[in-house]
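Undergrad: Build me a model from this:
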Amino acid sequence: MIVGVSGASGSVYGIRLLQMLRRMDVESHLVLSNSAQVTLGHESEVTVDALKAMADFSYAQADIGARIASGSFKTLGMVVAPCSIKTLSEIATGVTSSLLTRAADVALKERRRLVLMVRETPLHLGHLRSMAAATEAGAIVYPPVPAFYAKPASLEEMVDHTLGRVLDLFGLESESVRRWDPR
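TA: Model (predicted):
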């Protein structure tokens, strides 16, 4: 699984996703945008080096020759957690300027699952059009909206439930989802 972390607020999603994949014994390939490295420092006690160590493999943003930039490298797909509007827009247009967006473009062209955890609000028409274009290209736009029916007792439970639902899209069971049951 490729994990992209962009500079949007919500670096906790990328951190927890890598931890969950490790616990599930799913090989992870991490690429961080330059802005993600800055945001990580503002939002978390986790350092860039510590985040990279959570992944099985990590790649520099400028390494466009990396394995994850090629369709011949087989993956389950990719999650961008969190996904900035800039990253979304590059993916939606196919005009990629970094390894993160190139890897997402490869996922789309190879018809692999691509989930974009877009973190922005409020949204203007340009944002919505980029989301529509990404969806038309085959991506799944998945803003990390909390499910309050799960009655999360902590921020960690809220994040884990959301990521569990993302992993459901890949057929991976994380055991962090409290399934809806009205009884």
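
Undergrad: From now on I want contacts and neighbour counts done on CA atoms only, so please keep to that.
TA: OK.

Undergrad: Spatially central residue in the protein, please.
TA: residue 80 (2.1 Å; CA atoms, centre = their mean).

Undergrad: who touches that one in this structure?
TA: 3, 4, 5, 6, 14, 114, 115, 116, 117 (CA atoms under 8 Å, 6 or more residues apart in numbering).

Undergrad: Output those as TSV; include the columns distance to residue 145, secondary structure and neighbour count.
TA: What follows is the contacts of residue 80, written out as TSV (distance: CA to CA, whole Å; DSSP: H, G, I helix; E, B strand; the rest coil; neighbours: other CA atoms under 10 Å):
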residue	distance to residue 145	secondary structure	neighbour count
3	19	strand	27
4	19	strand	27
5	18	strand	31
6	18	coil	33
14	15	helix	26
114	18	strand	27
115	14	strand	27
116	13	strand	27
117	9	strand	28
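
Undergrad: this one next, for a side-by-side:
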Amino acid sequence: MHEPPTVSPRRRMIVGISGATGIIYGLHLLEALSRLDIESHLVITKAGERTLSYETDHTVREVRAMADHWYSDADIGAAIASGSFRTMGMVVAPCSVRSLSAIAGGGTDGLLTRAADVCLKERRRVVLMFREAPLHAGHIRAMAQATENGAIVLPPVPAFYDRPQSIDEIVNHTVGRVLDLFDVDAGLVRRWSGRPEPAADAVERLPEPLEETMPCR
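TA: Here you go, the predicted structure:
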């Protein structure tokens, strides 16, 4: 007698929002996951909630409603704190210095860092959108240690080759590149296909060759 086929579970992604500036990256990531029908599991630290109020007009309740499931950072018994809870992995967007350092050192002082540590021990992908500049040696060592543990440190550095016209376009491109790391094409990235030809008006504005403008000596 044949057993019934196993139904593939819906894909799940953990989203962590810490207290660094750049809350917009986490919000756009939640929106992208919803469009892609990827089940989102959200945890926001207390510092993240505070930064949210500084940088946006959204309330914590509104952001929680953007996710399929949300958890308090103090809830260390949540589903995402266990390796038996299967997920695609986790993105911390944005990732503060404190969260990066805790994840790099295996510290689990809250659910966000615990969930990241669980994903790493289960060999699942963890992407840390580390938002800090300039960097001192301690930051660089923490990034190296997190990378050695299996995480991917992806500072949200904007790309300008696609000539973005708005902040949303800049943010979406970076979010799309983050999802690329999970082999998910969100349709947010304008792919590089080689050096584009300059526009006609740009050609007219090009400066004269340097050797022709230098005075004779």
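
Undergrad: Superposed, how do the two chains score by TM?
TA: Put the two chains on top of each other and the TM-score (TM-score structural alignment, normalised by the length of the first structure) is 0.99; 183 aligned residues with a CA RMSD of 0.5 Å.

Undergrad: still on that earlier bit, tell me which of the contacts of residue 80 of the first structure is nearest to residue 94 of the first structure?
TA: residue 114 (13.6 Å; CA to CA).

Undergrad: Enumerate every residue touching that closest one.
TA: 77, 78, 79, 80, 104, 107, 108, 138, 139, 140.

Undergrad: Out of those residues, grab the one that's most surrounded.
TA: Taking other CA atoms under 10 Å as the neighbour criterion, residue 104 ranks highest of the contacts of residue 114 of the first structure with 33 neighbours.

Undergrad: Map that one onto the second structure.
TA: Using TM-score structural alignment as the criterion, residue 104 of the first structure maps onto residue 116 of the second structure.

Undergrad: Over to that match. Which of the three states is it?
TA: Assigned by DSSP: H, G, I helix; E, B strand; the rest coil, the conformation of residue 116 of the second structure is helix.

Undergrad: go on, residue 58 of the first structure?
TA: Under three-state DSSP, residue 58 of the first structure comes out as strand.

Undergrad: And it? What does it align with in the second structure?
TA: So, by TM-score structural alignment, residue 58 of the first structure is matched to residue 70.

Undergrad: Identify the residue spatially nearest to that match, adjacent ones excluded.
TA: Nearest non-adjacent residue to residue 70 of the second structure, counting by CA to CA, 6 or more residues apart in numbering: residue 42, 4.5 Å away.

Undergrad: Okay, strands next: where are they in the second structure?
TA: 12-17, 39-44, 69-72, 89-95, 125-130, 152-153 (DSSP state E).

Undergrad: one step back: residues contacting the residue nearest to residue 70 of the second structure?
TA: Counting by CA under 8 Å, 6+ apart, residue 42 of the second structure touches 14, 15, 16, 17, 64, 67, 68, 69, 70, 71.

Undergrad: Now check the first structure for the residue matching it.
TA: In the first structure, residue 42 of the second structure lands on residue 30 (TM-score structural alignment).

Undergrad: Show me where the first structure has its helices.
TA: Taking DSSP state H as the criterion, the first structure carries its helices at 11-23, 34-43, 48-54, 85-93, 99-109, 125-137, 155-168.
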